[in-house]
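S.K.: quick check, what structure comes out for this input:
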Amino acid sequence: MSQLLYQDRIIKLVESIKTAGKVLALTGAGISTESGIPDFRSKDTGLWHRYDPQEVASIKALKKDPKSFYALNFQWWDTCLRARPNKAHLALAQLEAMGWLLGTITQNIDGLHQQAGSQRVWEVHGHLRECYCLVCQHDYGLEQLRHRFHCPNCGGLLRPQVVLFGDRMSEDYFIAEKVMSGCQLLLVIGSSLQVQPVASLPYLSRGIVIINKEPTAWDEQAQLIFREPASKVLWDLVNSMEKSTGPYY
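M.R.: Coordinates of the predicted model:
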């Protein structure tokens, strides 16, 4: 199926979405690379080819040396905070507004889906909007970490609202598992499907479509595979859906 010409695959994707009763998207770092955010596992350019995540992005690393932890992680967090949605994010928001997509489960912490206009987003690895105190649980905006990483209220260590290595999953992950119930089609976009437990979510869907530049462990089970850029595939999908069903207002 993946050997079909590109336009034929787009037509089949349109047909699959139109006949599916419940469609969800699962996005990874690859959807945000066109916004200037590096991904994690791509050969040579991925962040985890330069750093050991257990050494730089774990709760253990934060507690051991908060100053070094924040100095390093803010280098790429700032890239996330400066980024703007690309056409792939905008296309998913439009598919949701058109009623063809129930919502988006994302591994990303950059908040670009919400900026693009998506209303139903489950951030399974947390987000960069806030931090909180490990002792008194008081919440602060992320900017607090630029000034000091100890709580103004009690002096405890502050941490970001992201899932670090060694953490339990966010509440959004467990909600996403429930949302996946009855999913007929899952669009996997920009994810290598290597990180558990998120990599197991496709088991909860009747069918999957892969939109990713590199192979994944789920390629053999996929109904369709796209290696083209996510922005091109998803925007062509929106245009094709509009042509087949009429414009969205």
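S.K.: please count neighbours and contacts with C-alpha atoms only from this point.
M.R.: Noted.
S.K.: ok now the longest strand along the chain, how far from the chain's centre?
M.R.: Secondary structure of the chain per DSSP state E: the longest strand is strand 126-133. Taking the mean of its C-alpha atoms, strand 126-133 sits 16 Å from the chain's own mean (Cα atoms, centre = their mean, to the nearest Å).
S.K.: packing partners of it?
M.R.: Packed against strand 126-133 by the contact rule (3 or more Cα pairs under 8 Å, 6 or more residues apart in numbering; DSSP states H and E) you find strand 139-141, strand 158-162.
S.K.: need the winner for burial among those.
M.R.: Most buried of these, by mean neighbour count (mean count of other Cα atoms under 10 Å): strand 158-162, with a mean of 23.
S.K.: got the angle for the helix or strand hosting Ala71 vs strand 126-133?
M.R.: Element membership for Ala71, per DSSP states H and E: helix 66-82. Counting by axes from the mean of the first three to the mean of the last three Cα atoms, to 10 degrees, helix 66-82 lies at 140 degrees to strand 126-133.
S.K.: same for helix 66-82, what does it pack against?
M.R.: Using 3+ Cα pairs under 8 Å, 6+ apart, the elements in contact with helix 66-82 are helix 53-56, helix 59-64.
S.K.: of the ones you listed, which is nearest Tyr203?
M.R.: Taking Cα to Cα, helix 53-56 is the member of the helices and strands packed on helix 66-82 nearest to Tyr203, at 26.3 Å.
S.K.: list the buried residues for that closest one?
M.R.: By neighbour count on 16 or more other Cα atoms under 10 Å, the buried set for helix 53-56 is Val56.
S.K.: centre of the chain to that helix, how far?
M.R.: 20 Å.
S.K.: touching it from outside, list them.
M.R.: If you take Cα atoms under 8 Å, 6 or more residues apart in numbering as the criterion, helix 53-56 is touched by Ala61, Leu62, Phe69, Leu72, Asn73, Phe165.
S.K.: and the furthest pair within those residues?
M.R.: Based on Cα to Cα, the longest span within those runs between Leu72 and Phe165 and measures 15.3 Å.
S.K.: looking at these two, which has the bigger crowd around it?
M.R.: Neighbour count, other Cα atoms under 10 Å: between Leu72 and Phe165, Phe165 has more, with 16 against 13.
S.K.: for the residue lying closest to that one once chain neighbours are set aside, give me its contacts.
M.R.: Using Cα to Cα, 6 or more residues apart in numbering and skipping residues adjacent in sequence, the residue nearest Phe165 is Ser58, 4.2 Å away. Each residue near Ser58 by Cα under 8 Å, 6+ apart is listed here: Leu164, Phe165, Gly166, Asp167.
S.K.: now the second one, please; I'll put the structures next to each other:
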Amino acid sequence: MKNTHHDIPPPLAQALRQAQRVVVFTGAGVSAESGIATFRDALTGLWSRFDAQALATPEAFDEHPDVVWGWYEWRRAQVLRATPNAAHRAIAQLGRHVPELAVITQNVDDLHERAGSLLVTHLHGSLHAPRCSRCGAAQAFATEIPAEPDEGRRIAPPACTDCGAPVRPGVVWFGESLPAPAWRTATLAAQECDLLFSIGTSSMVYPAAELPRLALARGATVVQVNPAATPLDVLAHHNLRGAAADVMPRLLASAGFGDTDPGLALTPDGEV
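M.R.: The predicted structure is shown next:
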């Protein structure tokens, strides 16, 4: 079933009102609407000579830790300058209207948390949770980086406070497994929910793309919000075409959960 973002089907609004356990599964498209580049975007400026997928590997960090750490610090600065968009805020608002809401994200930023979502599981780690490359001990950033860091700057990673080895970004790199606790939380949530939203994700990155299918197998209603078609189209009960920042506030309004004017963006406290 296809619906435009101007046409929220009444059965979906009713399903949202009746839902007891809701999962919101988000991908890079949601962060992109806040201006955060995705892995599919070509790197710009001084970083354009690098391949993003080549930088995001343990081998790259071993060979050129200053290049990889510098790139991730540049990415972290980009996130720090970004702000949650209307989709992030609507998702947080949804958590105040349903008995249980689990936010599962492939994104490594903290925009869901800054929007007010309380239970957020990061399948691919976080830019804001560095850890030791040897002993795995969690580390903290001593100081915030400048608001406008030099693009392309090499930065030597700090030393682990426990063992002295280089600190690495707290993200999942190509060739690495998803963190077991996060994946366990995500799969249980998908298997136990009665309504799952897949928002801004290509549905092509596994194993994360299995989550909507796990929900479907247990009888849940699955809703996809995406501007473009994905492999999930043929399986989802509802495909809402459009930007998440437009669709999600409209969806909440259709269920009576938000402001009735779809042009007004929801904020974490429900005000505009």
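S.K.: returning to that earlier point: right, and the helices and strands packed on helix 66-82 of the first structure - which one's nearest Ala222 of the first structure?
M.R.: helix 53-56 (29.2 Å).
S.K.: where do the helices sit along the first structure?
M.R.: Under the criterion DSSP state H, the first structure contains helices at 6-19, 53-56, 59-64, 66-82, 87-98, 112-116, 144-147, 171-179, 230-245.
S.K.: highest average neighbour count across the ones you listed?
M.R.: Across these, averaging neighbours per residue (mean count of other Cα under 10 Å) puts helix 87-98 on top, at a mean of 22.
S.K.: how close does that helix sit to the second structure?
M.R.: Taken over the aligned residues, the distance from helix 87-98 of the first structure to the second structure averages 0.6 Å (mean Cα distance after the TM-score superposition for the first structure).
S.K.: need the counterpart of Asp233 of the second structure in the first structure.
M.R.: Asp233 of the second structure maps onto Asp219 in the first structure, with residues paired by TM-score structural alignment.
S.K.: against Ile208 of the first structure, how distant is its match?
M.R.: Distance, Asp219 of the first structure to Ile208 of the first structure, by Cα to Cα, to the nearest Å: 9 Å.
S.K.: more crowded one of these two?
M.R.: Neighbours around Asp219 of the first structure and Ile208, counted as other Cα under 10 Å, are more numerous at Ile208. The numbers are 26 against 17.
S.K.: need the nearest residue in space to that one, chain neighbours excluded.
M.R.: Distances taken as Cα to Cα, 6+ apart place Leu186 nearest to Ile208 of the first structure, at 4.7 Å, with adjacent residues excluded.
S.K.: do Thr260 of the second structure as well
M.R.: Leaving aside its chain neighbours, Thr260 of the second structure sits nearest to Ala253 (5.2 Å; criterion: Cα to Cα, 6+ apart).
S.K.: roughly how far apart are the equivalent of the one you found over in the first structure and Ile225 of the first structure?
M.R.: With TM-score structural alignment as the criterion, Ala253 of the second structure lines up with Asn239 in the first structure. Relative to Ile225 of the first structure, Asn239 of the first structure is positioned 19 Å away (Cα to Cα).
S.K.: what lines up with Glu177 of the first structure in the second structure?
M.R.: Glu177 of the first structure maps onto Thr187 in the second structure, with residues paired by TM-score structural alignment.
S.K.: now do the contacts for the residue nearest in space to the middle of the first structure.
M.R.: In the first structure, the residue lying closest to the centroid (Cα atoms, centre = their mean) is Thr106, at 3.0 Å. Contact analysis of Thr106 of the first structure by Cα under 8 Å, 6+ apart lists Ala25, Leu26, Thr27, Gly28, Val121, Trp122, Glu123, Val124, His125.
S.K.: sorry, back to before: redo the helices of the first structure as TSV? Include distance to Phe40 of the first structure.
M.R.: Output for the helices of the first structure, formatted as TSV (distance: least, Cα to Cα, whole Å):
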stretch	distance to Phe40 of the first structure
helix 6-19	27
helix 53-56	10
helix 59-64	18
helix 66-82	11
helix 87-98	19
helix 112-116	17
helix 144-147	23
helix 171-179	20
helix 230-245	17
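S.K.: which of the ones you listed sits closest to Ile37 of the first structure?
M.R.: Closest approach to Ile37 of the first structure among these (Cα to Cα): helix 66-82, 6.2 Å.
S.K.: what about the closest one, how far off from the second structure?
M.R.: With mean Cα distance after the TM-score superposition for the first structure, helix 66-82 of the first structure averages 1.9 Å from its match.
S.K.: what sits up against that helix?
M.R.: Gly36, Ile37, Val56, Ala57, Ala61, Leu62, Ile109, Asp110, Leu128, Leu145, Phe149.
S.K.: the helix holding Ala71 of the first structure versus strand 158-162: what angle between them?
M.R.: Using the same axes, to 10 degrees: helix 66-82 of the first structure against strand 158-162 is 40 degrees.
S.K.: what residues in the second structure pair up with helix 66-82 of the first structure?
M.R.: Using TM-score structural alignment, helix 66-82 of the first structure lines up with residues 65-81 of the second structure.
S.K.: for Tyr132 of the first structure, see how far away the residue nearest to Phe165 of the first structure is.
M.R.: Distance of Ser58 of the first structure to Tyr132 of the first structure, given as Cα to Cα: 16 Å.
S.K.: swap in Glu15 of the first structure?
M.R.: Distance from Glu15 of the first structure to Tyr132 of the first structure, by Cα to Cα: 45 Å.
S.K.: what's near enough to touch whichever residue in the first structure pairs up with Phe174 of the second structure?
M.R.: When the first structure is aligned by TM-score structural alignment, Phe174 of the second structure is paired with Phe165. Residues near Phe165 of the first structure by Cα under 8 Å, 6+ apart: Pro53, Gln54, Ala57, Ser58, Ile59.
S.K.: got the helices and strands packed on strand 126-133 of the first structure as JSON lines, with distance to Gly46 of the first structure columns?
M.R.: JSON lines is the format used below for these (distance: least, Cα to Cα, whole Å):
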{"stretch": "strand 139-141", "distance to Gly46 of the first structure": "28"}
{"stretch": "strand 158-162", "distance to Gly46 of the first structure": "19"}
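S.K.: right, and Arg241 of the second structure touches Asp233 too?
M.R.: No. Arg241 of the second structure is not in contact with Asp233 according to Cα atoms under 8 Å; the separation is 10.5 Å.
S.K.: excluding covalently adjacent residues, which one is nearest to the residue of the first structure positioned farthest from its centre?
M.R.: Distance from the C-alpha centroid of the first structure peaks at Cys154, with 33.5 Å (Cα atoms, centre = their mean). Leaving aside its chain neighbours, Cys154 of the first structure sits nearest to Cys136 (6.9 Å; criterion: Cα to Cα, 6+ apart).
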